[in-house]
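*Asks:* Here's a sequence, model it:
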Amino acid sequence: MPAQEHAPPPEQGGQAVAQTTSASYASPTDVATYGAYTINQDPADPRPLYRFTGRLTADGSSGYRAEPGRYHVYSGWFCPWAQRVTLQIALNGLDDVISVSYVDNSRDARGWAFRETYGPDPVNGFTLLRDAYEATEPGFDGHVSVPTLWDRETQRVVSNDFATLGIDLATQFTAWSNGADLYPEQLRAEIAELDSWIGPAVNRGAHRAAHDETARAALLDAFARLDRRLADTSYLVGGQLTEADLRLWVTLARYPGRANGQEQLDHPNLWAYARRLYQLPAFRATTDVTTFADPTVPPGWDTPTATG
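*Replies:* Now for the predicted structure:
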């Protein structure tokens, strides 16, 4: 994906991103010189794809205590997995507790990089996100991904596991949050049950559906189930906004068919739900449609709908 011509303002979602005194940037994306980015994972390698799986805990028992100002999230506007995390930060009112910056939208074999598009790395002055991984594990040979959580205190990557990172942000920073509870204990089993079929069919199946008929059938079946579920409620679980909604919405926002009039007619409750969530300030602030779709917001996407 080519780099965008515009750059959002230095404050994203309320978080003022401190600038380094001397900006350092990676050279432009150059696949001809460096090759395309690939994920090399030896089937015999037991390590997970998302190799850094540290957990944040309020009491520090994990080795990484939840503290204001200690952690930084390297994110990407284009990435649904990263947006899950930035949404948690915004919805929990943690913008001044956990800082966020953004990598450029395109990459070559060097991986994600910091360029003029969104500014330099404000924490370490790295030019490549890979530098953070290399600083944590010299000779790093795995997947360089966003979101990446960096610990200023230990000077290392704590996690690039988007699933557990989002949960930790939702549950371990309550001392500094606005009181939102997006992962309530009494709803966690139901959230997990939903994820067991929404994850494969929607989150991981939406892109495959464009060229795989089996994946498309599973996706449309999931859309139908979701449409029925949302016929008389504004949210997926418990009548309130939860982690389940964040997980689904970031994929719906990037689904090419969201502008398809027939699909919206076939699943009116689902797409009304998606547009309704987009009206919430946190969803707007963490979304840049131009990084993953046509720069023109799809017709009706920005139109509020009735609740329920």
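
*Asks:* From here on, just use CA atoms for contacts and neighbour counts.
*Replies:* Fine.

*Asks:* Could you count how many residues lie near Arg65?
*Replies:* Arg65: 17 surrounding residues under other CA atoms under 10 Å.

*Asks:* who touches Gly301 in this structure?
*Replies:* To be clear, residue 301 is Trp; Gly isn't right here. Arg275 (CA atoms under 8 Å, 6 or more residues apart in numbering).

*Asks:* Roughly how far does it sit from Ala66?
*Replies:* 36 Å (CA to CA, to the nearest Å).

*Asks:* Equivalent analysis for Ala58, please.
*Replies:* From Ala58 to Ala66 the distance is 5 Å (CA to CA).

*Asks:* ditto for Ala201
*Replies:* With CA to CA as the criterion, Ala201 and Ala66 are 33 Å apart.

*Asks:* Residues that sit against both of Ala58 and Ala66, list them.
*Replies:* 172-173.

*Asks:* Looking at those two, which has the bigger crowd around it?
*Replies:* Ala66 (25 against 16).

*Asks:* In the stretch 201-308 of the chain, mark out all the helices, start to finish.
*Replies:* 213-229, 243-254, 261-266, 268-278, 281-285 (DSSP state H, counting those that start in this stretch).

*Asks:* let's see this one next to it:
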Amino acid sequence: MTATPLTAHAYDRPAPAFRGRIGGDARSGHYAVPRRYRLHLSTADPDGLRIAVTHSLLGLDTACPLTFLPAVPDCPDGGHASLRPLYEASAHRYRGPALAPVLSDDWSGRIVSTHGPDIARDLARRFGGGRPSLYPCGTEARIETVERLCRRAEHAAQLAGDAQASERERADALDGLLDALGGLEQQLDDDVHMAEGQLTAADVDLWVTLVQLDTVHRHHLDAAAVQRIAAHHALWARARRLTAHPAFGAHLDLDGIDRRHRARCQGLEAAGSAVQILDWAAYATEENRTHQR
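*Replies:* Predicted structure coming up:
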């Protein structure tokens, strides 16, 4: 399967430059082979954090080596200099930023994908071999519901804190954010896809979304809005429990997230910046702290 360059979209960063997929067998071109692929990512980036947690839950350190990148890219265009050779080998006369995350193919020296959600899904679905399933049988529809609600929450949170949006637009976005959080809380109440004792892809998406809300988006919301977000107690209780898990807490680079946010953000800081919802570092176990970079 060939990685296809994509065109840009309307979000705050360029579209993924490549979107190849890992298939189920050799006919797909890219298929799961131990040590064939390598991940390049920063855990300060939400896509990178999602992939890193998935990678740890599956125990893929040997099967798919991981290279960590700095929280703040080192190129003026927002890319990483270390990724430039991969991009140039994968697209003739590539002139865009060399963005992370990247799943590369060591056999060809080229990029398979730069699309974070696809990378996480392919790791979970294609690298089996007795590893825990993050998409247990019968739960995929509910997991997809959680993923959709998380994307809605993240998009609404960004608009709710956008100083260039109108007051009405920000208010509507906040309502959309709270509605999405309510939907996520209902999914927790159903306790099917996020079953006690069985972590799934839904837990990863939920946790990364809540990390972003409290460490990034909160800084551009007013205090009353942050308090309404914090009132979804079941969600934040879940976030505390997940943070104590080594696969989650070990990758929580709070300083890196803050530096990346400050390097990228051009918005105004609001009163919500002073209303932290969780003390994330306090919920990481001692084992997690010893693994943090």
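
*Asks:* Nearest spatial neighbour of the aligned partner of His207 of the first structure in the second structure, chain-adjacent residues omitted?
*Replies:* Using TM-score structural alignment, the partner of His207 of the first structure in the second structure is Gln158. Once flanking residues are discounted, Gln158 of the second structure sits nearest to His217: 6.4 Å by CA to CA, 6 or more residues apart in numbering.

*Asks:* Please tell me how far that neighbour sits from Leu177 of the second structure.
*Replies:* 11 Å.

*Asks:* now swap in Val102 of the second structure and tell me
*Replies:* 29 Å.

*Asks:* Could you do Asp105 of the second structure as well?
*Replies:* 38 Å.

*Asks:* ok, these two, which is more surrounded?
*Replies:* Regarding Asp105 of the second structure and Leu177, a neighbour count based on other CA under 10 Å identifies Leu177 as having more, with 25 against 18.

*Asks:* What lines up with the more buried one in the first structure?
*Replies:* Using TM-score structural alignment, Leu177 of the second structure lines up with Leu219 in the first structure.

*Asks:* My guess is its match contacts Gly199. True?
*Replies:* No - using CA atoms under 8 Å, Leu219 of the first structure is not in contact with Gly199; the gap is 10.3 Å.

*Asks:* which residues are common contacts for the two?
*Replies:* Gly205.

*Asks:* Now the match of Leu177 of the second structure: closest residue in space that isn't a chain neighbour?
*Replies:* Ala201 (5.1 Å).

*Asks:* Just give the closest residue to Lys46 of the second structure, not the sequence neighbours.
*Replies:* No, residue 46 of the second structure isn't Lys; it's Pro. Pro46 of the second structure sits nearest to Val208 (CA to CA, 6+ apart), 6.4 Å away.

*Asks:* residues contacting the one you found?
*Replies:* By CA under 8 Å, 6+ apart, the neighbours of Val208 of the second structure are 46, 49-50.

*Asks:* and if you look at Val202 of the first structure?
*Replies:* 219, 222, 248, 251.

*Asks:* what helix or strand does Val100 of the first structure sit in?
*Replies:* strand 99-102 (DSSP states H and E).

*Asks:* for that strand, packing partners?
*Replies:* If contacts are counted by 3 or more CA pairs under 8 Å, 6 or more residues apart in numbering; DSSP states H and E, strand 99-102 of the first structure sits against strand 15-16, strand 71-75.
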